[in-house]
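Chemist: What follows is a predicted protein model with its sequence.
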Amino acid sequence: MNNYLTEEAINKLKEEIEYRKVVVRHKIIEDIKEARAFGDLSENFEYKAAKRERARNESRIRYLERMIKTAKIIKDDTEDNQVGIGKTVTLRFLKENEVEEFKIVTTVEADPMNNLISIESPIGKAIFKHRVGEIVKVYSPNGEYEVKIDKVVKE
């Protein structure tokens, strides 16, 4: 599976990996040392919790490294009036005549609750590289609907 990432997203992932390797690992090692000092490890909750946290941290590091390794680097080569990565798009949902604004981002940065929509989501795939004024059909798990691209702003 390829993750579509920008250079900026890859750099953010590398920063998180570095932080986890340098800062988080060190803190967890200290927590484990401190928990060992409490004595009997078989019934030592702090020791077990610290080891569990170490496993979570190492798992996250491996996940991020794998994500970078399998990443497909994409660049925004769209025109100013075309939907692309990093651009804010104003969409009109035709059936409801509602208007909403979304920022188009990579998978890693996606946060639908804050209107950060991945280019791999149904709506992201549908509108990607379309122009202002176009009406696009979106196919989603909840059915199909149409949106009109009212505005595209590059930030």
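Modeler: Perfect, I can see it now. Numbering: from 1, shown residues only.

Chemist: From here on, just use CA atoms for contacts and neighbour counts.
Modeler: Will do.

Chemist: how about the residue positioned nearest the centre of the chain, secondary structure?
Modeler: For the chain, the residue nearest the mean C-alpha position is Val108 (2.1 Å; C-alpha atoms, centre = their mean). In three-state terms, and counting by DSSP: H, G, I helix; E, B strand; the rest coil, Val108 is coil.

Chemist: so it touches Thr6, yeah?
Modeler: No: taking contacts as C-alpha atoms under 8 Å, Val108 lies outside contact range of Thr6: 9.7 Å.

Chemist: helices and strands around the helix ranked longest in the chain, which ones?
Modeler: Counting residues, the longest helix found in the chain (DSSP state H) is helix 45-69. Under the contact definition 3 or more C-alpha pairs under 8 Å, 6 or more residues apart in numbering; DSSP states H and E, helix 45-69 sits against helix 7-19, helix 25-36.

Chemist: Between helix 7-19 and the shortest one, find me the angle.
Modeler: Computed with axes from the mean of the first three to the mean of the last three C-alpha atoms, to 10 degrees, the direction of helix 25-36 lies at 30 degrees from that of helix 7-19.

Chemist: another one to put next to it:
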Amino acid sequence: MATYLSAEAFEQMKIELEHRKKIIRREISEKILHAKEMGDLSENFEYQTAKEEQSLNETRIMEIESILYDVVLVKNSQGASRIALGTTFIVETEGKKKTYSLVGSNEANPLEGKISNESPIGIAFLDKKKGDKVEFEAPSGVIKYTILDIF
């Protein structure tokens, strides 16, 4: 299944991947080497910690490579008349205005107003236009939104 990312998120992932491969790998290797010099590995906390760190780093490297292998870049949809992946929009709910961006699931961060296109609320906003009213069933009850602007 394709992963949807903005150009900015794509670049950030490439930078993280390179950092993990070139810098973090080397740092962990040095920790492992230092821990081995301390002797018995069976009860060597530093060695076990470094090996665990190595495992986590390699797992993240594989995860990023997998994402970048099957990525679909999402262009900013400025001037769009309907909410789609890559659009930013303003809604009103309970008298308050909020700004959201519809992004791929790997970029989602509700605290920053980035809503996943795969989330229930993202699906509810998808393909809606300015002036549309959207109702979303949240755990706390139904939330009603009015779409004020799309850009």
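Modeler: Structure's in. What do you need? Remember, it's a predicted structure, so these values are computed and weren't measured experimentally.

Chemist: quick one: the helix or strand that the longest helix of structure 1 is followed by to structure 2 mean distance?
Modeler: As assigned by DSSP states H and E, the chain's next helix or strand after helix 45-69 of structure 1 is strand 71-73. Superposing on structure 2 and averaging over aligned pairs (mean C-alpha distance after the TM-score superposition for structure 1), strand 71-73 of structure 1 comes out at 3.2 Å.

Chemist: can you list contacts of the helix or strand following strand 71-73 of structure 1?
Modeler: Counting by DSSP H and E, the next helix or strand C-terminal to strand 71-73 of structure 1 is strand 87-93. Strand 87-93 of structure 1 is touched from outside by 83, 98-105, 145-155, with contacts defined as C-alpha atoms under 8 Å, 6 or more residues apart in numbering.

Chemist: Are any of these buried, and if so which?
Modeler: In these, burial by neighbour count holds for Val83, Phe102, Lys103, Ile104, Val105, Glu146, Val147, Lys148, Ile149, Asp150, Lys151, Val152, counting by 16 or more other C-alpha atoms under 10 Å.

Chemist: Tell me the one of those nearest Ala49 of structure 1?
Modeler: Closest approach to Ala49 of structure 1 among these (C-alpha to C-alpha): Val105, at 35.2 Å.

Chemist: related to what we said a few turns ago, could you provide the helices and strands packed on helix 45-69 of structure 1 in CSV, with additional columns for distance to Ala49 of structure 1?
Modeler: Converted to CSV, the helices and strands packed on helix 45-69 of structure 1 look like this (distance: least, C-alpha to C-alpha, whole Å):
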stretch, distance to Ala49 of structure 1
helix 7-19, 20
helix 25-36, 9
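
Chemist: tell me the angle the strand ranked longest in structure 1 makes with strand 87-93.
Modeler: Counting residues, the longest strand found in structure 1 (DSSP state E) is strand 143-154. With the same axes, to 10 degrees applied, the angle from strand 143-154 of structure 1 to strand 87-93 works out at 140 degrees.

Chemist: helices or strands up against strand 143-154 of structure 1?
Modeler: strand 87-93, strand 135-140.
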